[in-house]
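[1] Fold the stuff below for me.
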Amino acid sequence: MIRVLIVDDDALVRLGLTDLLDGDPGIEVAAQASDGLHAIEQTTAHRIDVALVDVRMPRMDGITATARLRALPHPPKVITLTTFDLDDYVYSALAAGADGFLLKDTEPAEILRAVHLVAAGSAMLHPAAARRVIDRYHATSRPQAAAARARVGRLTPREDDVLALLAQGDTNADIAARLGMRESTVKAHVSRILAALDVSNRVQAALLARDAGIST
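    A predicted model of the protein is given here:
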């Protein structure tokens, strides 16, 4: 059972998301919060696997809240769910440690899919956010690319293979099938890759890989 926290200052949005998520037998809405500070309190009080976090909220916005949630001793995965798809929000959310970025006009089935994917250790980006990530990759500066290549240089050749597939959005199961590994072995590789690159999640690792020019 995936325990979810819904963080939004709009009570109707919280109600709608609760109805949607509670209809999935594999998901339980464990708590709700009306702003970032409340989200931290609720996550501390409850065991949360995935937090759906709005961006614009009073007292503490969703970007700051994401960074604070990810810094907790037992951090939840975070999906930023917002009405706005401005570039600054996409990059700020991912830099803060979000594992996904979705717009509120995302189809209900895709929101449920995102919760399951992120809970399993994968990432989920709205197509508009993914487009911005790709545009950023194409605009990578030489110093930034060199710094990324230096960090990627810490990896073994096999970890390079895993990172290349991770960067194109493959799940652990996909990577295992393509590289002829056990899924548990891929998971161990991913953990080592995140540690070696000094990033907090798969999305940040994928961005770094693209900055370094890694592709399959």
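[2] C-alpha from now on. contacts and neighbour counts both.
    Fine.
[3] Near K77, how many other residues are there?
    Using other C-alpha atoms under 10 Å, K77 has 26 other residues around it.
[4] can you pull the contacts of the nearest residue to it once chain neighbours are set aside?
    Nearest residue to K77, sequence neighbours excluded (C-alpha to C-alpha, 6 or more residues apart in numbering): V50, at 4.6 Å. For V50, the contact set (C-alpha atoms under 8 Å, 6 or more residues apart in numbering) comprises I2, R3, V4, L5, P76, K77, V78, I79, V115, V118, A119.
[5] Find the centremost residue of the chain, please.
    Of all residues in the chain, the one closest to the mean position by C-alpha atoms, centre = their mean is D99, 0.4 Å from it.
[6] I have a second one here; can you model it like the first so I can compare?
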Amino acid sequence: MIRLLLADDEAMIRAGVRAILAADPSLDVVAEADDGREAVDLAISHHPDVALLDIRMPVLDGLAAAAEIRRAAPGTAVVMLTTFGEDDYIARAIDVGASGFLLKSGDPRELIAGIHAVAGGAAYLSPRVAQRVITQLAAGRVSRGAVARDRVAALTEREREVLALLGSGLSNAEIARRLHVVEGTVKAYVSAILTRLDVRNRVQAAIIAHEAGLVA
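    Sure, this is the predicted structure:
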């Protein structure tokens, strides 16, 4: 069972999202918040597996709430759920440690798929968001590639292999099966990779993997 925190200041939106999640019996909404500060408090007290946060909320916006949740409840993965797809929001969401970014206008199946992916240790961007990120990477690949390759060079051969698979969007369990190791070993590698690359989450590590040419 995946335990969820749902935070949105619009009751109707929360009800709609809750109805979509109810279609999957493996998902359980254990807490709801209508502002960012309450979302942080509930994440600390309920320890959900995934927090679904709207970006624009009163008291504390979703991006600030995400940053606090990642600091105070590191076991809770964060997915930003918003109607806004501007590049600035995407970049800031990744910077504060969000593992997923979904648009409310997207297919409901994306929401469920994204939650499962993030809960399984992977990152997830809606296709429209992913296209924006890929475009940004392509635009700056030449200038950033050398820097990324230098950072990746500090990793061991096995860590680079794990980073490449992570950059391809595989979860910890999928990487473990691919490398014929236990999932705990993969978690240890991922933790070491994030530390050595000095990044906050898998999304940032995946971007470096792409920039360094580890992922086709």
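[7] TSV for the contacts of V50 of structure 1, including secondary structure?
    Shown next, in TSV, are the contacts of V50 of structure 1 (DSSP: H, G, I helix; E, B strand; the rest coil):
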residue	secondary structure
I2	strand
R3	strand
V4	strand
L5	strand
P76	coil
K77	strand
V78	strand
I79	strand
V115	helix
V118	helix
A119	helix
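[8] The longest helix seen in structure 2 vs structure 1, average distance?
    Determined from DSSP state H, the single longest helix within structure 2 is helix 127-153. With mean C-alpha distance after the TM-score superposition for structure 1, helix 127-153 of structure 2 departs from structure 1 by a mean of 2.4 Å once superposed.
[9] how close does the helix or strand that that helix is followed by sit to structure 1?
    For helix 127-153 of structure 2, the following helix or strand on the C-terminal side (DSSP states H and E) is helix 157-167. For helix 157-167 of structure 2, the mean deviation from structure 1 after alignment is 1.1 Å (mean C-alpha distance after the TM-score superposition for structure 1).
[10] okay, the angle between helix 157-167 of structure 2 and helix 127-153?
    Per axes from the mean of the first three to the mean of the last three C-alpha atoms, to 10 degrees, the angle that helix 157-167 of structure 2 makes with helix 127-153 is 170 degrees.
[11] Counting by contacts, list what helix 157-167 of structure 2 packs against.
    Applying 3 or more C-alpha pairs under 8 Å, 6 or more residues apart in numbering; DSSP states H and E, one finds that helix 157-167 of structure 2 contacts helix 172-179, helix 183-197, helix 202-211.
[12] can I get those helices in JSON lines with mean neighbour count and distance to A65 of structure 2?
    As requested, those are exported to JSON lines (neighbours: other C-alpha atoms under 10 Å; distance: least, C-alpha to C-alpha, whole Å):
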{"stretch": "helix 172-179", "mean neighbour count": "17", "distance to A65 of structure 2": "26"}
{"stretch": "helix 183-197", "mean neighbour count": "16", "distance to A65 of structure 2": "22"}
{"stretch": "helix 202-211", "mean neighbour count": "23", "distance to A65 of structure 2": "18"}
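[13] Switch the ones you listed over to TSV; also include distance to L103 of structure 2.
    Listed next are these as TSV, based on distance: least, C-alpha to C-alpha, whole Å:
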stretch	distance to L103 of structure 2
helix 172-179	25
helix 183-197	26
helix 202-211	17
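[14] Tell me which of those helices lies nearest to R144 of structure 2.
    helix 202-211 (6.5 Å; C-alpha to C-alpha).
[15] To which secondary structure element is V13 of structure 1 assigned?
    Using DSSP H and E, V13 of structure 1 falls in helix 11-22.
[16] once aligned to structure 2, how far is that helix on average?
    Counting by mean C-alpha distance after the TM-score superposition for structure 1, helix 11-22 of structure 1 comes out at 1.5 Å.
[17] Next secondary structure after that helix?
    Downstream of helix 11-22 of structure 1 (by DSSP H and E), the next one is strand 27-33.
[18] which residues are contacting that next one?
    Counting by C-alpha under 8 Å, 6+ apart, 1-9, 14, 18, 21-22, 39, 42, 46, 48 sit against strand 27-33 of structure 1.
[19] Swap in 7 Å and give it another go.
    Residues external to strand 27-33 of structure 1 that are found in contact with it (C-alpha atoms under 7 Å, 6 or more residues apart in numbering): 1-8, 18, 21-22, 39, 42.
[20] same check, this time on stretch 166-178 of structure 2
    Contacts of stretch 166-178 of structure 2 (C-alpha under 7 Å, 6+ apart): 117, 120-123, 165, 182-183, 186-187, 206, 209-210, 215.
[21] can you do 6 Å?
    Contact with stretch 166-178 of structure 2 is made by G120, G121, A122, V182, E183, A206, A209, as judged by C-alpha atoms under 6 Å, 6 or more residues apart in numbering.
[22] Likewise for stretch 111-120 of structure 2?
    With contact meaning C-alpha under 6 Å, 6+ apart, stretch 111-120 of structure 2 is reached by Y124, S171.
[23] one more time with 7 Å, if that's ok
    So stretch 111-120 of structure 2 is in contact with L21, D49, V50, A77, S99, G100, L102, A123, Y124, S171, N172, going by C-alpha under 7 Å, 6+ apart.
[24] ok, now stretch 200-214 of structure 1?
    94, 97, 99, 122-123, 137, 140, 145-146, 148-149, 164, 166-167, 194, 199.
[25] Of these, which is the most crowded?
    Busiest of the contacts of stretch 200-214 of structure 1 [other C-alpha under 10 Å] is D99, holding 29 neighbours.
[26] pretty sure that one is touching A123, no?
    Yes - contact criterion C-alpha atoms under 7 Å: D99 of structure 1 and A123 qualify, at 5.2 Å.
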